[in-house]
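Asks: Have a look at this prediction, sequence included:
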Amino acid sequence: MQHSTHPHHEQHSHPGHHETHPAGHGGGVSWSMAARATLHCLTGCAIGEILGMVIGTAFGWGNASTMITAIVLAFFFGYSLTLRSILRAGVGFKAAFRVALAADTLSIAVMELIDNGVITLWPSAMNAQLADALFWTSLALSLVLAFAVTTPVNKWMIGRGKGHAVVHRYHH
């Protein structure tokens, strides 16, 4: 990472990332960079969401209990993936935890709102069982839609030095 004394001229380059973007404004943030950040978030959310839905459905829990479990696990796994990468960079747990919260909270919240909103509004999806195609179809489509809605949010946040822009400071 190159540092400048003037924050609007700071350039972040990321190994494996072909884009460079100025911190503090969205002009140089590419859609592919935002999509990668969203995909990272989606991975943790999907693990938690699917695990929560499977647990709740397998144990015959009600819709509210299943959904709450899925949301809690989505946040847990979403934060955990980010936390793991920051800890590997040598950052202490307390600081890494704060970075994970700052980087992922809005992204996970938007993703969960869309994902659970789709499943709630989809006729019969809330009552589908693990063996039903509707269970997996509605879950997959809800995650795709959550990705599509959350990517512009992450692009906006990264362009302002927030969200996954915070995490990228520790990837070096």
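Replies: Okay, I see it.
Asks: alpha carbons only for contacts and neighbour counts from here, please
Replies: Will do.
Asks: which residue packs closest to the residue nearest to the spatial centre of the chain, ignoring adjacent ones?
Replies: Residue closest to the mean C-alpha point of the chain, counted by Cα atoms, centre = their mean, is Cys41 at 2.2 Å. Among residues not flanking Cys41 along the chain, Gly78 sits closest, at 5.7 Å (Cα to Cα, 6 or more residues apart in numbering).
Asks: Report the contact partners of the one you found.
Replies: Counting by Cα atoms under 8 Å, 6 or more residues apart in numbering, Gly78 touches Cys41, Leu42, Thr43, Gly44, Cys45, Gly48, Asp104, Ile108.
Asks: Looking at these, which are in helices?
Replies: Residues of these located in helices (DSSP state H): Cys41, Leu42, Thr43, Gly44, Cys45, Gly48, Asp104, Ile108.
Asks: One more to weigh against that first structure:
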Amino acid sequence: MREKSELTKLAVSATLHCLTGCAIGEVLGMVIGTALGWSNGATVALSIVLAFFFGYSLTIRPVLRSGVPFGQAVRVALAADTVSIAVMEIVDNAVMLGIPGAMEAGLTSWLFWASLAFSLAVAFVVTVPVNRWLISRGRGHAVVHEHHSHH
């Protein structure tokens, strides 16, 4: 029982880490795209690119600090975060696009911000079991933890 609890705690921690990078990129992308009057597709594309950029960056930085060369740190981040970020981005953008008027609401609208917060919360809930499954198989954020234990 304790092992399952520890696995769940690790999955929640990994998902919070992922959510941080995704939220930075997602919010920044939605704000830029909305402020510039871009189409939903262009705004979502920018949000996804920025979510991956910030998500990977938050993993690469501490791995680099542990003395790992840049190329290897990038490979660790790709292995650790790609599935988690992808799931989170699919879910939060689908939710955002699915809420009537959310994308068109504008930056001063409570609908825009509430929808964005809700979409990220739903993405978190959906991604925790994905990360739990990955970690239980030595994948996802387990790669980062395994890597740190060897350095």
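Replies: On my side now, so go ahead. None of the values given here were measured: they were computed from a predicted structure.
Asks: Please state their TM-score.
Replies: Comparison of the two superposed chains (TM-score structural alignment, normalised by the length of structure 2) gives a TM-score of 0.93, and 148 aligned residues with a Cα RMSD of 1.4 Å.
Asks: related to what we said a few turns ago, of all pairs in the ones in helices among the contacts of Gly78 of structure 1, which one is the farthest apart?
Replies: Spatial extent of these (Cα to Cα) is set by the pair Gly48 and Asp104 at 14.2 Å.
Asks: Which residue in structure 1 aligns with Ala79 of structure 2?
Replies: Following TM-score structural alignment, the counterpart assigned to Ala79 of structure 2 within structure 1 is Ala102.
Asks: What are the buried residues along whichever strand or helix holds its match?
Replies: In the assignment (DSSP states H and E), Ala102 of structure 1 maps to helix 93-121. Under the neighbour-count criterion of 16 or more other Cα atoms under 10 Å, helix 93-121 of structure 1 has 96-97, 99-112, 114-116, 118-120 buried.
Asks: other SSEs contacting whichever helix or strand comes after it?
Replies: Once helix 93-121 of structure 1 ends, the next helix or strand along the chain (criterion: DSSP H and E) is helix 133-159. The helices and strands touching helix 133-159 of structure 1, judged by 3 or more Cα pairs under 8 Å, 6 or more residues apart in numbering; DSSP states H and E, are helix 31-58, helix 93-121, helix 164-168.
Asks: can you list the ones you listed in JSON lines and add distance to Leu139 of structure 1?
Replies: Converted to JSON lines, those look like this (distance: least, Cα to Cα, whole Å):
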{"stretch": "helix 31-58", "distance to Leu139 of structure 1": "8"}
{"stretch": "helix 93-121", "distance to Leu139 of structure 1": "7"}
{"stretch": "helix 164-168", "distance to Leu139 of structure 1": "25"}
